[in-house]
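Engineer: Make a model of this:
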Amino acid sequence: NASGLRCAHINAISCYTNKLLFESVVRQLEGVELAPANNYSYDRKLEYAKDFLAALQHLNPAGSYVIVVQYAERLRAMAHNLLPLFLQLPEATGLNVSVVLLSSLPFEKFYIKTGLPPIVKLFVPEYTRNEMGRILMNDYASHIACLAEQQGNSSTNDKHWLSALTEDFHCNYVNLFLGTFWKVCRDVKELRLVAAECFLPYCEPIRDGTIPATDAINLWRHITKTLRIALSTMYMRLGTQHSAGRPAKDVTAAQYIELPYYAKYLLIAAYLASNNATKEDKRLFVKNHGKQRKRLQAVNARAKVVEKMTTKLGPKAFNIDRLLAIFYAILDEKVGLTCNLMAQISTLVHLKLLAYASVDGGAGMLDGSVTRLKCTVGLDFIMYVGRMGSVARSKLQQPGVKCLGVQEQHIWHTDLIELCYLTIVLQMIERSIVTVYGEFCIAQYVG
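Structural biologist: Next up is the predicted model:
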């Protein structure tokens, strides 16, 4: 600002709409700060490109401006005219403005049908080990803050041992950490994440008083098993909470695993497909499915085989068509069937959340008629994943939903697991989140 240069730093992940992107750029270039005085909002409403260009015209024409867009690859999923607009801002506004796109993808991946103007490409070389060590050592303050926060949540508030964790101690830990992970991973984000996770168990013997902070050899022996487990689960986001070999429950595993957005819905759909009869799909997932006749006869027939319920026999196999039909029924948006969506199924199988039940072992995945799958997780895991995917039982205490659940329990002679799962489905139907596309898929599948 002292040299007359104004800079706007934009994160394309947080600015996921045109309105957020345009307002953030103009606000930073104008020097407007979000404060209680302006109610943490911008007084202008910029939703379209013409409004954005008109707002830039009010800037000082003698000034110089720089717009830095981080995670620029996210712009490809936004409006088609957005990327050409940013690359031609100097011509469109007449200002001395430069746009810097920061991305891990090459510019050839930014192809659009209308074409893009030529740009200046700057390739950043990989970090050396010394540079990576300096980057990780900059996280010293955040690592100590995490230790202090964890100590504050514990029963003992003795924090005198934190004074022994000096910057030299942290430097030794970083060198030890890079000696294990440098040949396997060069990604800064992954290394910073795993280094923060492993630093907590590295300092546990110092907090307990069993190993002094100056005994690097015994600290190395103590952390070896944790580093080995973290090395084997580098990109799986499983954490190091069970590094001591303790068995992990489904609830805790669901809290520490991170699945993509659509993979969560695929996993919920897989659970519903494994624990629900095929002939009940139309009644459960389609709004106008018609009246169900001969209910009393169905009750009597099911009462004779109550010992052989689905949940007691274990999860049943289902094909890809049924999985996708239920997926589109519970998803509150219209999504195309792409290769990325099908790859999420392979990811769930790789994580042992789904298992192949057919002899082809997934060879017919593209066909969809051969491969059969099973869901291997329980109801508790699905409930936590559903809570992260906004499919939780948030209205269980409402009288209408509870009555529906009790009614289903009386009619179908279900146990507690089936009751909870049916309540989820009934809640989704109650909230009318079944899309037309989902109804079409269910109707196509059921015939």
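Engineer: from here on, contacts and neighbour counts on C-alpha atoms
Structural biologist: Noted.
Engineer: Name the surrounding residues that touch stretch 169-182.
Structural biologist: Residues outside stretch 169-182 that contact it (C-alpha atoms under 8 Å, 6 or more residues apart in numbering) are 129, 133, 136-137, 140, 191, 195, 199, 213-214, 220, 227, 231.
Engineer: how about this one, so we can line them up?
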Amino acid sequence: MTVEEVTEKLQEEIVGRQKQIELLANLFGEKHEMSLPSLFIYGHTGSGKSFVTSKILEELQSNVVTVNCVECYCQKVLYEQLLQKVSTLTVAHGVHMDHTKCDNMNDFVKHLTASVKEQKIEDETLYIILDKAEKLRDMEAHILPAFLRLQEFTELNICVIFLTEIIWEKFRSNTGMCEPYTVSFPDYTKEEIFDILCLDCPPEYSKEFYASYVSLFLSVFFYVCRDLNEIRHLATLNFPKFEEPIKKGEATVNDTRKLWKNIEPHLKRALQTVYLREVSSSQWEKIQQENIAGQEVLVPSLHSRCYLELPFYSKYLLIASYLASYNPAKSDRRFFSKRCDKIKGSIKKKNERKSNHLLGPKIFTMDRLLAIFYSIVEGRVASSANLFMQISSLVTLHLLTQVSSDDPLELPKYKCLVSLDTIKSISRTVNFEILRYLYDFL
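Structural biologist: Below you'll find the predicted structure:
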């Protein structure tokens, strides 16, 4: 097939990627034409980068080698996987080939050149696709620039395609490198997602009926989820509840209002499982069946939606900062002294005008934070630079904020930014009853 025929065919089959298909097909060209040295394709997960690229190259019947960089934990594995796949391009399936050992880029270039010439494909373009290319940044600094100039090093018609989720500016190093041709895959619009979801229409229903379901579904989920894979999965997972009244004989395909009333509360509960962070598909289906049977079942782990995954001591540091922000300094001795169990009952709030939580977080010093931390943490903890690094990390995550001071010699001052629900959920993970130590809850 010619480039024009491939472009026309794929533009009809693939939704929302007409411009990218036309651009890539013209860049690839015919098998015997000279190609670009490198091509950088970026876009979010589920934007069609890998699918569109592989589909075009498949239709053009090009020589393609694909490697996922996540699987290549070192450069040796990356080189050997590429050489193994190149050596089997023109070999019949099932035929065993000798494993080529390769430790550095110099040997890789030599073995790659020899392998391409041995298979007599040096007159055709060889496409090397490096998926999850951002992992190359974790390898030695020379690897990425070398792949960008692989066509120059081998003196062959080789195009290296980088597929990644981040922009090219994040790849640049201080040493300078050849600039690849970049192609962007933007997120799908609501109309494009609608057209893609309509492709999953079950054969027993009309396209108009399934389109009405997709329209209702997107009105609920589009503003909280833009990932095509997740939203497509959730649409398929929740459709049985939409068709339930039809199967029971309680409604017809034209009773849109009745179908919507049946599925509305179900979709609200399903919003809690977006991205499947809290329940798996099988768990959600089980919950759905139990709800149909009349048993009201709560989605597990909903009480911990404010839960943050933090290191052990960071959790205690955040708890200590919350206590320092919302407790008066005069109450620290009563709460955190060795005799705290005896005197907690004697704390009385006289003439209190307002709750500390209504007034908002107060500023506290580093000394007070560490004093509370050492009082509440389990076991003995040695003071080290690691604790100060964790405090800096909490500031970076915007869980704490550092208050500037005019005097550079003063100790740093902080303010806690998390809510009461968040700190309660974090406290539960370390079995710390924070309400017992809050002045407002005595």
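Engineer: Overlay the chains and give the TM-score.
Structural biologist: After superposition, the two chains reach a TM-score (TM-score structural alignment, normalised by the length of structure 2) of 0.49; 300 aligned residues with a C-alpha RMSD of 5.5 Å.
Engineer: Among the contacts of stretch 169-182 of structure 1, the buried ones, what's the ChimeraX command?
Structural biologist: Listed next is the ChimeraX selection for buried residues among those, using 16 or more other C-alpha atoms under 10 Å:
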select :133,136,137,140,191,195,199,213,227
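Engineer: taking the contacts of stretch 169-182 of structure 1 one by one, which sit in helices?
Structural biologist: Applying DSSP state H to these, the entries found in helices are 129, 133, 136, 137, 140, 191, 195, 199, 220, 227, 231.
Engineer: ok, of the residues you listed, which one's closest to residue 324 of structure 1?
Structural biologist: The nearest member of those to residue 324 of structure 1, counting by C-alpha to C-alpha, is residue 231 at 34.0 Å.
Engineer: distance of the residue nearest to the closest one when sequence neighbours are not counted from residue 318 of structure 1?
Structural biologist: Excluding the flanking residues, the one nearest residue 231 of structure 1 by C-alpha to C-alpha, 6 or more residues apart in numbering is residue 181, at 7.1 Å. Plainly put, residue 181 of structure 1 is 40 Å away from residue 318 of structure 1 if you go by C-alpha to C-alpha, to the nearest Å.
Engineer: neighbour-wise, which of these two wins?
Structural biologist: More neighbours surround residue 318 than the other of residue 181 of structure 1 and residue 318, with 22 against 18 (other C-alpha atoms under 10 Å).
Engineer: check contacts around that one.
Structural biologist: Each residue near residue 318 of structure 1 by C-alpha under 8 Å, 6+ apart is listed here: 273, 274, 372, 373, 374.
Engineer: For the ones in helices among the contacts of stretch 169-182 of structure 1, which two are the farthest from each other?
Structural biologist: The widest separation within those (C-alpha to C-alpha) is 21.4 Å, between 140 and 231.
Engineer: how about residue 69 of structure 1, secondary structure?
Structural biologist: Put simply, residue 69 of structure 1 is strand when judged by DSSP: H, G, I helix; E, B strand; the rest coil.
Engineer: Also residue 10 of structure 1?
Structural biologist: Look at residue 10 of structure 1: counting by three-state DSSP, its state is strand.
Engineer: quick one, what contacts the nearest residue to residue 10 of structure 1 once chain neighbours are set aside?
Structural biologist: Distance criterion C-alpha to C-alpha, 6+ apart; nearest residue to residue 10 of structure 1, sequence neighbours excluded, is residue 69 at 4.8 Å. For residue 69 of structure 1, the contact set (C-alpha under 8 Å, 6+ apart) comprises 9, 10, 11, 12, 99, 100, 101, 102.
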